[in-house]
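Visitor: Okay, sequence plus prediction incoming.
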Amino acid sequence: MVEKNFFEPKQSLNIRGEIFDLSTPKVMAILNITPDSFYSNSRTNSIDDALRKTEIFLNEGATFIDIGGYSSRPGAKNITEDKELSRLIPVIEALNKNLPEAIISIDTFRAKIAEQTILAGAHIINDIAAGDLDGQMFETIARLQVPYIMMHMQGTPQNMQQNPVYTNVLLDVIGYLAEKIDKLKKLKIHDVIIDPGFGFGKTIEHNYELLNQMQEFKIFKLPVLVGFSRKGMIHKVLQNTAAEALNGTTVLNTIALQKGAKILRVHDVKEAVECMKLVEMMG
């Protein structure tokens, strides 16, 4: 009875007017056009560097390229919309010209950025705030009619890790997403992907509790994206660094795939693709 309130099962997205299959998991590569992203090797400082990295990502098997011009690491500095656009637009234009096969996702919580980047040639909006940091975001997505990735985050990038508290982290996140999905459905936004928001306004214990019960997100009948790549929930447990957290990332990606994840958002494409191939062999 409850499930009738949600979208019908989604195994595809409408991208550029074409139906894109999501029945098997896909990899989203992270392309940070920022000087302060938490993993220094992911920082991209020029258009040529962005093109070089994207070509490698595509050759290694990435399906989506997620471009961010605003660092969302804990305690990240705020930047203006103009600054964010100045980082993103030239890269989008260069990718469309030189690597037109790339499906471009834009990591932003601002409606103006969403609209301007889609008009510049991007295809998907990835919003870490699910509309909470910009009241115009949902209406903008409805007007643009592009796929929308909606993540749960408690607080903002500036304060999200300052003592996050939940009554029950799984039920709280599910309840939050359910309300958002209902609003999106009323706006006739059809292509929605949900992200539980690992590492965003959650303690290490919260993150692992969510991962342990991640199969419960199937209630929404929507594709689930996960982003563990080299995060603190890995390297703080292992007592190493982000640079040393690839093995831990692969372990968590494997678990997430077994629990129904459809998109892995990663810094390391080759390893994520290998992970998917091996999990797929288990049926």
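Guide: Received the coordinates, thanks.

Visitor: only C-alpha atoms for contact and neighbour calcs from this point on.
Guide: OK.

Visitor: Just give the number of residues close to the nearest residue to Thr241 once chain neighbours are set aside.
Guide: Counting by CA to CA, 6 or more residues apart in numbering, Thr241 lies nearest to His235, which is 5.3 Å off, once chain neighbours are set aside. Number of residues near His235 (other CA atoms under 10 Å) recorded here: 18.

Visitor: Could I get the contacting residues of His235?
Guide: Thr241, Ala242, Glu244, Ala245, Gly248 (CA atoms under 8 Å, 6 or more residues apart in numbering).

Visitor: Please identify which helix or strand holds it.
Guide: helix 232-238 (DSSP states H and E).

Visitor: Give the buried residues for that helix.
Guide: By 16 or more other CA atoms under 10 Å, the buried positions in helix 232-238 come out as Gly232, Met233, Ile234, His235.

Visitor: And here is the other one:
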Amino acid sequence: MEQSQAFAPERFVLNCRGRVLDCRPGLPNGAHVMGILNVTPDSFWDGGRYQTLDAALRRAEVMLAEGAAIIDVGGESTRPRGRIYGQGAAPVSVDEERRRVLPVIEALAQRFPEALISVDTYKPQVAQEALEAGAHLINDQTGLRLYPEMAEVAARYGAPLILMHAIGRPGEMPHEVTYADVVADVRASLAESVARARARGVAQVVLDPGFGFGKTVAENLRLVNNLDALLALGYPVMVGISRKSTIGQVLGSLEHPVPPAERLYGTLGVTAVAVLRGATLVRAHDVRPTVEMLRLLAATLAQPRSTFATAT
């Protein structure tokens, strides 16, 4: 794809229902941070911490003060079934997911009108009501595979749609999938998701390679190191790396990964590489460390290289 087409401003400067979010590579602070707000009992890292409205609002206030550009509200865990996380996340009905997320989104929109709010859901009914309650973006972790009509909801409300690559249903993601070439396969799958979205009227999308969903440790890391291949599709790229099992396995071993509580520094390292490769949205549990790392990364890269360094 030609450079002029890949970085068309109308694709990288998102209009989030009247709010502008610049996602062009080369941002002054490296990337925007999306703070994760799981109002669930069973998410792998923070499940159960923010189930009450007061706890959720306090957490959102902290993340916004730490520099989060977006608060991503999720009411159904996608923790996969398997050796590391056991039975995986329990399925959640539409009614239960509504009960969890809608009061939080409505309260966030009223208390923090300056905040951008994303709803993390693959159910069109939940997404529509979340947008009516004040959300600005939809984060579909199935990339329209399960409910293509999600694109119609995004188009109707003028909301950017985040499309993530994954295999299977949430909570039942297989740990072993055979890819001929994980970068090429994920790129092709996301291109198909984009085509489905645009055919149904979605003007703006964001691509997420699905770090940790149905991919091996090596495949996850290879995707991060080749994000520029996804960026070349011509849309902003988001990564969700925060404290995932790949980090634990690299720092420990396949059989004995370090626990989530000890994965922050590894997360920051891989996140830095992702931003260097072109990601401009970072989904994170730990907002302040991520924001500070990105600021220093961008400030360092903004300094000129010396003639001595470039000569050698």
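Guide: Done, it's in. From a predicted model like this one, the values you see are computed outputs, not experimental measurements.

Visitor: Please work out which residues of structure 1 line up with the helix or strand that contains Val104 of structure 2.
Guide: In the assignment (DSSP H and E), Val104 of structure 2 maps to helix 94-111. In the comparison with structure 1, helix 94-111 of structure 2 aligns to the range 81-98 (TM-score structural alignment).

Visitor: and the aligned partner of Ala178 of structure 1 in structure 2, helix, strand or coil?
Guide: In structure 2, the residue matched to Ala178 of structure 1 (TM-score structural alignment) is Ala191. Three-state call for Ala191 of structure 2 (DSSP: H, G, I helix; E, B strand; the rest coil): helix.

Visitor: Just to check, Asn5 of structure 1 is in contact with Lys180?
Guide: No - using CA atoms under 8 Å, Asn5 of structure 1 is not in contact with Lys180, being 12.0 Å away.

Visitor: what's the counterpart of Tyr70 of structure 1 in structure 2?
Guide: Using TM-score structural alignment, Tyr70 of structure 1 pairs with Glu76 in structure 2.

Visitor: now do Val165 of structure 1
Guide: Val165 of structure 1 maps onto Thr178 in structure 2, by TM-score structural alignment.

Visitor: in a strand, that's where its match is, yeah?
Guide: No - Thr178 of structure 2 is assigned coil when assessed by three-state DSSP, not a strand.

Visitor: Okay, buried residues for the match of helix 94-111 of structure 2 please.
Guide: For stretch 81-98 of structure 1, the buried set under the neighbour-count rule, 16+ other CA under 10 Å, comprises Glu84, Leu85, Arg87, Leu88, Ile89, Val91, Ile92, Glu93, Ala94, Leu95, Asn96.

Visitor: For the residues you listed, give me TSV that also has distance to Lys262 of structure 1.
Guide: Below are those laid out as TSV (distance: CA to CA, whole Å):
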residue	distance to Lys262 of structure 1
Glu84	28
Leu85	29
Arg87	29
Leu88	26
Ile89	28
Val91	26
Ile92	25
Glu93	28
Ala94	28
Leu95	24
Asn96	25
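
Visitor: Between the residues you listed, which sits nearest Val269 of structure 1?
Guide: Leu95 (18.0 Å; CA to CA).

Visitor: could you check the distance from the spatially closest residue to that closest one that is not a sequence neighbour over to Phe200 of structure 1?
Guide: Distances taken as CA to CA, 6+ apart place Leu51 nearest to Leu95 of structure 1, at 6.6 Å, with adjacent residues excluded. Leu51 of structure 1 sits 29 Å away from Phe200 of structure 1, taking CA to CA, to the nearest Å as the criterion.

Visitor: Give me the more crowded residue out of these two.
Guide: Shown here are Leu51 of structure 1 and Phe200; by other CA under 10 Å, Phe200 has more neighbours (24 against 19).

Visitor: what does that one align to in structure 2?
Guide: So, by TM-score structural alignment, Phe200 of structure 1 is matched to Phe213.

Visitor: which ones are touching its match?
Guide: Neighbours of Phe213 of structure 2 in contact, by CA under 8 Å, 6+ apart: Pro80, His165, Ala166, Ile167, Met173, Pro174, His175.

Visitor: before we move on, the earlier item: in structure 2, what stretch matches the helix holding His235 of structure 1?
Guide: Helix 232-238 of structure 1 covers residues 245-251 of structure 2 once aligned (TM-score structural alignment).

Visitor: How far off centre is stretch 79-97 of structure 1?
Guide: Here the centre of stretch 79-97 of structure 1 is set off from its chain's centre by 18 Å, with CA atoms, centre = their mean, to the nearest Å.

Visitor: can you pull out the helices in the stretch 101-250 of structure 1?
Guide: For the stretch 101-250 of structure 1, applying DSSP state H, counting those that start in this stretch gives helices covering 111-119, 137-144, 169-186, 204-212, 232-238, 246-258.

Visitor: that older thread, ok, the match of Ala178 of structure 1 - how many residues close by?
Guide: Ala191 of structure 2: 16 neighbours (other CA under 10 Å).

Visitor: Kindly check the end-to-end length of stretch 180-198 of structure 1 for me.
Guide: Termini of stretch 180-198 of structure 1 sit 18 Å apart (CA to CA).

Visitor: In that stretch, which residues are buried?
Guide: Quick answer for stretch 180-198 of structure 1 (16+ other CA under 10 Å): 180-181, 184-185, 189-198.

Visitor: For the residues you listed, give me CSV that also has distance to Glu205 of structure 1.
Guide: What follows is the buried residues of stretch 180-198 of structure 1, written out as CSV (distance: CA to CA, whole Å):
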residue, distance to Glu205 of structure 1
Lys180, 25
Ile181, 26
Leu184, 30
Lys185, 32
Ile189, 33
His190, 33
Asp191, 31
Val192, 27
Ile193, 24
Ile194, 21
Asp195, 18
Pro196, 14
Gly197, 14
Phe198, 11
